[in-house]
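> Dropping the sequence and predicted coords here.
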Amino acid sequence: MDRKQSDTEIVYDDYLDDSWRRTGWAELPFFLAVARAGTFRAAAERLKVNHATVDRHIRALEEAYSVRLFDRKARGVTLTAAGRNLLEKAKAAERTVLTAKRSVSGMDAKLSGEVRLNISSWNAYYVLAPNMPRFHELYPDIDLKVTVSDRVEDLTKSPSDVSYRAAWSVDEDVVARKVYSYCAAVLASEDYIKQHWDSRGPNGEGLHWIGKSTLWPNPKLDDTKLFSGAARRGEVLDPILINELLKHGQGMAIVPVCTLLVVPVLSVVPGTPVVPDRSVWVLLQSDLRHTARVRAVVEFLCEMGKNTYKREKELLLSSELMNA
């Protein structure tokens, strides 16, 4: 049946009625939560419902499809072959719904509403946190939902609207703005250097690496084979924990040189170079590039990053660093 409104033709597929509601549509979020969490209880915690609610929705979905989607075991659940088949399709449906939401919400020109930001832990703690009071002062009606993660996510498959991260390059189908490029160096506490430097062996024996080239290797420093005889103290992947271990004199690590700005007891290890590293990028979903609140967040992040770059540049020009 066709119905017309003004000059726009709106076609209603009346023959479909509401039968799609009986295809398990409402149950798919519960299915995805269980598949990702591995247990009904963990899925219930994520969804902020009780265990029985999750179980009821999964049973309803299995009944609608006439197939078992999970094998229930004492320590959790695993997907059946049918469940694995459904998982990819459910993820695609989830992405479609999220894209539709962003497209519709993007029509709002007001500086208000929710913006979901994914940011690395180093930038979250040392760059974003000190700037949050100013953000709330400038944009009191923007609800910034922050997710902290050091795992490089594909923004096109993520629920995040904006991502602030370091990378050599960006190949995703998103809007990307390079904010600045930073440098890396081998840092250690001044006390650690005083205690271990003079007694080191010819290849760094007696020194210690804290998760050398932890999250993302820097080829320019790795290729120099610095202190090949130094012992390695664990595979530490968390940048904040690395900084704490450095601060407490547990060894050396390759980290952004601007760490010197936030952990002042550190120094560049003598005789080691300061080299270019990755660039910091602000990425956003392409369908949100004209949304006022998202643009405001992006501009704020870019300004925040440029201020960090300015401070690093001043640090690199300082006589204290150049003589380290």
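Looks like it arrived, so ask away.
> CA only for contacts and neighbour counts going forward, please
Will do.
> Show me what the helix or strand Arg102 falls within is packed against.
Using DSSP states H and E, Arg102 falls within helix 81-105. Here helix 81-105 touches helix 28-37, going by 3 or more C-alpha pairs under 8 Å, 6 or more residues apart in numbering; DSSP states H and E.
> could you say what helices and strands the next helix or strand after the helix it packs on packs with?
Following helix 28-37 in sequence order, the next helix or strand is helix 40-47 (DSSP H and E). In terms of contacts (3+ C-alpha pairs under 8 Å, 6+ apart), helix 40-47 is packed against helix 28-37, helix 51-65.
> State the distance from the residue positioned nearest the centre of the chain to Met304.
Nearest to the geometric centre of the chain sits Ser149, at 3.8 Å (C-alpha atoms, centre = their mean). Noted for Ser149: a distance of 19 Å to Met304, by C-alpha to C-alpha, to the nearest Å.
> quick one on the thing from earlier: got the angle between the very next helix or strand once past the helix holding Arg102 and helix 81-105?
Following helix 81-105 in sequence order, the next helix or strand is strand 113-119 (DSSP H and E). Calculated by axes from the mean of the first three to the mean of the last three C-alpha atoms, to 10 degrees, strand 113-119 forms an angle of 120 degrees with helix 81-105.
> Below is an additional structure, to be compared with the one above:
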Amino acid sequence: MVGGNNWDDLRYLLAVARHGSLSAAARVLGVNHSTVLRRVTALEQAMGAQLFDKLPGGYALTAAGEEMHRVAQKMEEDLTAANRLLSGRDTQIRGSLRVTTVDILTLYILPRHIAAFRRIHPDLRVDLMAAEASLSLTRREADVAIRATNRPPENLVGRAVSGLAFAVYGAACLLGQGPEAEDFDRHPWVGLDESFDHTNLARWMKRTVPASAIGYRVNSVAGLVEAVRAGVGLGLLPCGVVDRDPAFRRIGAPVPEADAKLWLLTHEDLRHMGRVRAFLDFMADALSRERDLLEGRCRTAA
């Protein structure tokens, strides 16, 4: 049996198993490297078995570690389910709310709406976390997710509040005037790296733009926006971010193959929590009112 601090001990095992190293686990847990090593060692001594093999590529669970890992995961699931159920009864709009979304929404779309939301609910702190990979709402890493996707996770509930259109843009200073400015072949391109290969944006680029034309690649859509702004090349950008910015010039209509939906999502057990409900309702209204912009119908005159 694990000692008196059962769950606290097992948290360290889960973190190392998930992230593959002591240092990565330490960052996630907010402790130092030596604390993780000490707690894992203490757990191994308490269990009388080695739980991890230290390999050149990191830490790997042993057979005994796999057994303990299954126990730890079950405990985590039970605790988080209980926490969600209890939290879901909370109707007060105060405390903190954890929201995960992508970088373009964090930088260009959500700040003005969160400012308006906070004026109505000043006792609620919003913790906004930008991450291309979704944080887990099941494990309460976040309470709400705002995602641009056509396939929201099946284990979450929510609604699509708008489309999110993409079109080809260049910097106004790069394109100049005249019909030749809209010739794709006359300009270099900015692309996304291989971490986006699963997206509609990357698939359209591969079908449309020769690899030899791409002179610069980035690993975020926000980085893509700023590279195009600087005149590095053309790029496929979200209309809702750049259509009202005179630094950009759109070439043609939105690209249907790159369209996504903007989803507001939460976990079933949290949907009736006061602060979650208040935030979702406010953002649904705010983003719905911006549909013309987000869906590419507010084009700035060239």
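Yep, that arrived. Small disclaimer: the values here were computed from a predicted structure and weren't measured.
> burial measure for Ser212 of the second structure, as a count.
When neighbours are defined as other C-alpha atoms under 10 Å, Ser212 of the second structure has 8 of them.
> and if you look at Gly178 of the second structure?
7.
> For whichever residue in the second structure pairs up with Ile142 of the first structure, which residues are in contact?
With TM-score structural alignment as the criterion, Ile142 of the first structure lines up with Leu124 in the second structure. Counting by C-alpha atoms under 8 Å, 6 or more residues apart in numbering, Leu124 of the second structure touches Ile93, Arg94, Gly95, Ser96, Leu97, Arg118, Arg275.
> quick one, strands of the second structure?
With DSSP state E applied, the second structure shows strands at 52-55, 58-61, 95-101, 124-130, 144-149, 156-164, 166-171, 189-192, 214-218, 235-238, 248-251, 260-267, listed in chain order.
> Put together TSV for those strands, with distance to Gln73 of the second structure on each row.
Converted to TSV, the strands of the second structure look like this (distance: least, C-alpha to C-alpha, whole Å):
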stretch	distance to Gln73 of the second structure
strand 52-55	16
strand 58-61	14
strand 95-101	22
strand 124-130	24
strand 144-149	22
strand 156-164	20
strand 166-171	40
strand 189-192	35
strand 214-218	36
strand 235-238	39
strand 248-251	49
strand 260-267	19
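> among the contacts of Leu124 of the second structure, which ones are buried?
Ile93, Leu97, Arg275 (16 or more other C-alpha atoms under 10 Å).
> which one in the first structure is aligned with the first one?
Ile93 of the second structure maps onto Leu111 in the first structure, with residues paired by TM-score structural alignment.
> Tell me who's in contact with the residue nearest to that match when sequence neighbours are not counted.
Leaving out its chain neighbours, the residue that sits closest to Leu111 of the first structure by C-alpha to C-alpha, 6 or more residues apart in numbering is Arg293, at 4.6 Å. By C-alpha under 8 Å, 6+ apart, Arg293 of the first structure lies in contact with Ala109, Lys110, Leu111, Ser112, Gly113, Val115, Ile142.
> first vs last residue of stretch 197-214 of the first structure, how far apart are they?
In stretch 197-214 of the first structure, first residue to last residue: 22 Å (C-alpha to C-alpha).
> Show me what counts as buried in stretch 187-204 of the second structure.
His187, Pro188, Trp189, Val190, Gly191, Leu192, Phe196, Asn200, Leu201, Ala202.
> same question, stretch 180-189 of the second structure
Quick answer for stretch 180-189 of the second structure (16+ other C-alpha under 10 Å): Ala181, Glu182, His187, Pro188, Trp189.
> got a list of contacts for it?
By C-alpha under 8 Å, 6+ apart, the residues outside stretch 180-189 of the second structure that reach it are Leu175, Ala213, Ile214, Gly215, Tyr216, Val232, Gly233, Leu234, Gly235, Ile251, Gly252.
> of those, buried ones?
Looks like the contacts of stretch 180-189 of the second structure have Leu175, Ala213, Ile214, Val232, Gly233, Leu234, Gly235, Ile251 buried, using 16+ other C-alpha under 10 Å.
> quick one on the thing from earlier: do you know which of the helices and strands packed on helix 40-47 of the first structure lies nearest Ala166 of the first structure?
Nearest of these to Ala166 of the first structure, taken as C-alpha to C-alpha: helix 28-37 at 26.5 Å.
> Quick one: closest of the strands of the second structure to Arg18 of the second structure.
strand 58-61 (9.7 Å).
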